[in-house]
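S.K.: Sharing a sequence plus its predicted fold:
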Amino acid sequence: MIPVCEPTLTGKEKEYVGQCFDTNWISSAGEFIKKFEDGFSEYCGVRHGVACSNGSTALHLAVESLGIGKGDEVIMPDFTIISCAKSILQSGAKPVFIDVESDTWNIDPKKIREKINSNTKAIMVVHLFGHPCEMDEIMQIASEHNLKIIEDCAEAHGAEYKGKKVGSFGDVACFSFYSNKIITTGEGGMVITNSDEIAERLRLLRNLAFTEPRFVHHDFGYNYRLTNVQAAMGVAQLENIDNFVKARINNAKSYNEFFKNSDLVRTPICREGSKTVYWMYSVLLNQHDRDDVMNKLNEKGIQTRTLFYPMHMQPLLKEKGLVDENERFPVSEDLWKRGFYLPSSSSLTMEQIKFISETLLGVLNGNTN
């Protein structure tokens, strides 16, 4: 079976993790944590990095670090993972959902303005599948209305918008280092920011809000720390991030070449001036039953995954009264119904891409032999 995504651990991961065991620094203190934070934030062109336990906790820390809470609203895309909405709700605020663009699948800036009111405090943008959002327009909207910007870059390590790394535009930006991400620590996350004040707040919140004297608390925090062992993996992965990004881009170019003459498959566009890193190579079927096609690919040894289930369709969010039943999100619904991921690992070979592409086209053209 060709997996939809697997980590590439061919660098110094074992060596650096071994150093943690040799020195007994295996918990949330140790030299690799600062190395990873400093190295990754520098890679993104941002002053501070605050490592944490995963991408979901990174989002929660980001929202809380901005002082967002009860009575506030945060605008976010309808088409994304539930962690985005959860992080807003955890902080006591209300997520407000926006449909996405039909060509990029990212949050539609034109629809953001329609949702801004006196309770709006921030916009959460998600650089979906490694495709940068339209940041100039979004930053202009934020400036006009004095709104904070939270970037969810969990799928976009190394992506760029007009020559600038994603994660360097907002007040805070969040990354995930889960095992299927472009670089991984197994589980892990990071929040980056250029603000000294926000960075201090992030470090406080991730460590149970410990201050001096110890165990005397003036605030609640969370146990969201990353371990030195995980950070050691991150340092090793970071040494190869350019190679991983290049591999994903080359894989996407190869897929595009196979599909360029077919009207049966569509993919999100990469806007001029943007560098897309293709965390997952995602396709949209024009006329076939998605589940049937995925089952046939699975029978051929090709693993696939459906795209995200839209927020406005989530039973839990409906139960909480967060969804207006009269509001329509046609693009998000369409992407869910017709889209899925193809295998996208950095280690994917040209032979595998050829097999996957030809098999998919064969299935779509009625040839299942």
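M.R.: Noted; the coordinates are in hand.

S.K.: going forward, measure contacts and count neighbours with C-alpha atoms only.
M.R.: Noted.

S.K.: So what touches stretch 345-355?
M.R.: 2-8, 180, 182, 244-245, 247-248, 251, 254-255, 258 (C-alpha atoms under 8 Å, 6 or more residues apart in numbering).

S.K.: And for stretch 86-93?
M.R.: Contacts for stretch 86-93 (C-alpha under 8 Å, 6+ apart): 56-57, 59-60, 63-64, 68-74, 94-95.

S.K.: Tell me the secondary structure of residue 46, please.
M.R.: Three-state call for residue 46 (DSSP: H, G, I helix; E, B strand; the rest coil): coil.

S.K.: do the one 5 residues further on as well
M.R.: Per three-state DSSP, the secondary structure class of residue 51 is strand.

S.K.: what residues are up against the residue lying closest to it once chain neighbours are set aside?
M.R.: Once flanking residues are discounted, residue 51 sits nearest to residue 190: 4.2 Å by C-alpha to C-alpha, 6 or more residues apart in numbering. Counting by C-alpha under 8 Å, 6+ apart, residue 190 makes contact with 37, 49-52, 54-55, 58, 174-176.

S.K.: just these now: which is nearest residue 167?
M.R.: residue 174 (7.3 Å; C-alpha to C-alpha).

S.K.: And the contacts of the host helix or strand of that closest one?
M.R.: In the assignment (DSSP states H and E), residue 174 maps to strand 172-176. Strand 172-176 is contacted from outside by 54-56, 58-59, 62, 149-155, 157, 167, 184, 187-194, using C-alpha under 8 Å, 6+ apart.

S.K.: next up, a second structure to put side by side with the first:
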Amino acid sequence: MEVKQEPIPLFEIDWDQSDISNAIESITRGSYWAKGPFVSEFESRLEKVLDVKNALVVNSGTTALVAALKALGIGRGDEVIVPSFTFIATANAVRLVEAEPVFADIEPNTYGLDPNHVRTQITDDTAAILPVHCYGTSCQIDELCEIADEHDLSLVEDAAEALGAEFRGQKLGTFGDVAALSFCQNKIVATGEGGAVITDDDDLARRVRLYRSHGRTSENYFDSSTSGQYIDVGTNIRMGDLPAAIGCSQMDRLDDLITGRQQAASRLTESFREIQGLQPHTPMEEATHVYQLYTIELESRINRSNVIDTLAEHEIASKIYWDPAIHETSYYRKSKTKIPTLPVTEDISRRVLSLPMHPNLSPYEIARIVDAVTEAVH
């Protein structure tokens, strides 16, 4: 009788007793579940790791992007250049501040914005460039920063997938005016949901603080006998103390979380080296990869659906990030957004497939993944 194999999920959250201990400390304190001490500690740890002046935690990576755009004063009448090959939140954040996303094509190596195509999309209404560091490694951020400087544009980094990754020894998320991180459950550091705005600009940080707390000048609302002073329109996108408590314990082992992913990715990539028909996504020279996702690019002759089905038959999860690309989704097809020709985006989106990845992926699981993929592409 055939023995059923244990499923290999797309990701597993790395947790240990320190996560539980921090969570218990936050809960049993019996107070300060909203603006508690773990929130400030989490922000301080992010600032230290990234070597930035301001890390402001919020309740998701999406709201981090919205807050960053709001702080820059981007809104109605403005255009923001974004990739279409990314999670839809990147473009939606632009729409949520009533600006217009303008899609530019990606280049085929990093899957990030193509600087040459970005130049062609700049108009008098362009206010910012919003590149994405795809899958855990750098886009061509140096060239995009140069373009932003040349045209006096803001640059907002979507570094949701790239906490800890570097380009030329500098942490991603610290190149532009402001950046957004995500701590969703499948990210490098996981708090369930959560995000952060990163910036060295104290004035931008002040505006983010106002926006995330209803435009209130003080964040010590529960410690004050007054109702507070409100000087701007804002909303409530604060991170609570409990997810921040988990974030603190996760940050304690950030290096191990990244190293575990890199070691698993290295084994996968080495095993795939002799297999015809696919190419793993790898970093460009002078960049590191933290492998928030481990993605392969299949040759056009390979039927991706068959690969997915074969993996599923072997109890191995896989997922397409991203097809359809944003400009091909139902909402953006029917919206008034002008869609340029994006041949690289459309080609890549039809050929990528993400495989299981997490810091504790075992050699046995890696062998099963490689064997199943090999079976599927041959």
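M.R.: Now that the structure is in, tell me what you want to look at. Because the structure is predicted, anything quoted here is derived from the model rather than measured.

S.K.: Mind telling me what element the aligned partner of the residue nearest to residue 51 of structure 1 in structure 2 is part of?
M.R.: Per TM-score structural alignment, the equivalent position to residue 190 of structure 1 in structure 2 is residue 196. Using DSSP H and E, residue 196 of structure 2 maps to strand 195-199.

S.K.: how much does that strand deviate in direction from strand 178-182?
M.R.: Interaxial angle, strand 195-199 of structure 2 versus strand 178-182 (axes from the mean of the first three to the mean of the last three C-alpha atoms, to 10 degrees): 160 degrees.

S.K.: and the angle for strand 195-199 of structure 2 with strand 54-58?
M.R.: Using the same axes, to 10 degrees: strand 195-199 of structure 2 against strand 54-58 is 160 degrees.

S.K.: in stretch 283-297 of structure 1, what counts as buried?
M.R.: Within stretch 283-297 of structure 1, the residues that count as buried by 16 or more other C-alpha atoms under 10 Å are 283-285, 290, 293-294, 297.

S.K.: nope, stretch 315-332 of structure 2 is what I meant
M.R.: Quick answer for stretch 315-332 of structure 2 (16+ other C-alpha under 10 Å): 315-318, 320-327, 332.

S.K.: quick check, nearest of those residues to residue 284 of structure 2?
M.R.: residue 321 (19.7 Å).

S.K.: what residue of structure 1 matches up with that closest one?
M.R.: Checking TM-score structural alignment: residue 321 of structure 2 goes with residue 307.

S.K.: Now do the contacts for its match.
M.R.: 335-336, 339-341.

S.K.: For these, which ones persist in structure 2?
M.R.: Checked against structure 2 using both residues aligned by TM-score structural alignment, their matches' C-alpha atoms under 8 Å, these keep these contacts: 336, 339-341.

S.K.: among these, which are in strands?
M.R.: Mapping those onto strands (DSSP state E) picks out 339-341.

S.K.: Spit out the contact partners of the counterpart of residue 185 of structure 2 in structure 1.
M.R.: When structure 1 is aligned by TM-score structural alignment, residue 185 of structure 2 is paired with residue 179. Residues in contact with residue 179 of structure 1 (C-alpha under 8 Å, 6+ apart) are 6-7, 185-187.

S.K.: Please list which of those residues are preserved in structure 2.
M.R.: Where structure 2 agrees (both residues aligned by TM-score structural alignment, their matches' C-alpha under 8 Å), those reduce to 7, 185-187.

S.K.: Buried residues of stretch 58-76 of structure 1, list them for me.
M.R.: Buried-residue list, stretch 58-76 of structure 1, by 16+ other C-alpha under 10 Å: 58-66, 68-69, 72-76.

S.K.: Apologies, that question was intended for stretch 40-56 of structure 2.
M.R.: 40-47, 50, 52, 54-56.

S.K.: Which of the three states applies to the residue positioned nearest the centre of structure 1?
M.R.: In structure 1, the centroid-proximal residue (C-alpha atoms, centre = their mean) is residue 154; its distance is 2.4 Å. Classification of residue 154 of structure 1 using three-state DSSP returns coil.

S.K.: That one and residue 356 of structure 1: what is the separation?
M.R.: The spacing between residue 154 of structure 1 and residue 356 of structure 1, counted by C-alpha to C-alpha, to the nearest Å, is 26 Å.

S.K.: now residue 294 of structure 1
M.R.: Applying C-alpha to C-alpha to residue 294 of structure 1 and residue 356 of structure 1 gives a distance of 12 Å.

S.K.: buried residues in the very next helix or strand once past the strand holding residue 196 of structure 2?
M.R.: Going down the chain from strand 195-199 of structure 2, the next helix or strand is helix 202-212, by DSSP H and E. Going by neighbour count (16+ other C-alpha under 10 Å), the buried part of helix 202-212 of structure 2 is 204-205, 207-212.

S.K.: how big is the offset of helix 202-212 of structure 2 relative to structure 1?
M.R.: Mean deviation of helix 202-212 of structure 2 relative to structure 1 after superposition (mean C-alpha distance after the TM-score superposition for structure 1): 0.6 Å.

S.K.: Next, the mean deviation of the following helix or strand past that helix compared to structure 1.
M.R.: With elements assigned by DSSP H and E, the helix or strand that comes after helix 202-212 of structure 2 is helix 241-252. Aligned to structure 1 and superposed, helix 241-252 of structure 2 gives a mean residue distance of 0.3 Å (mean C-alpha distance after the TM-score superposition for structure 1).
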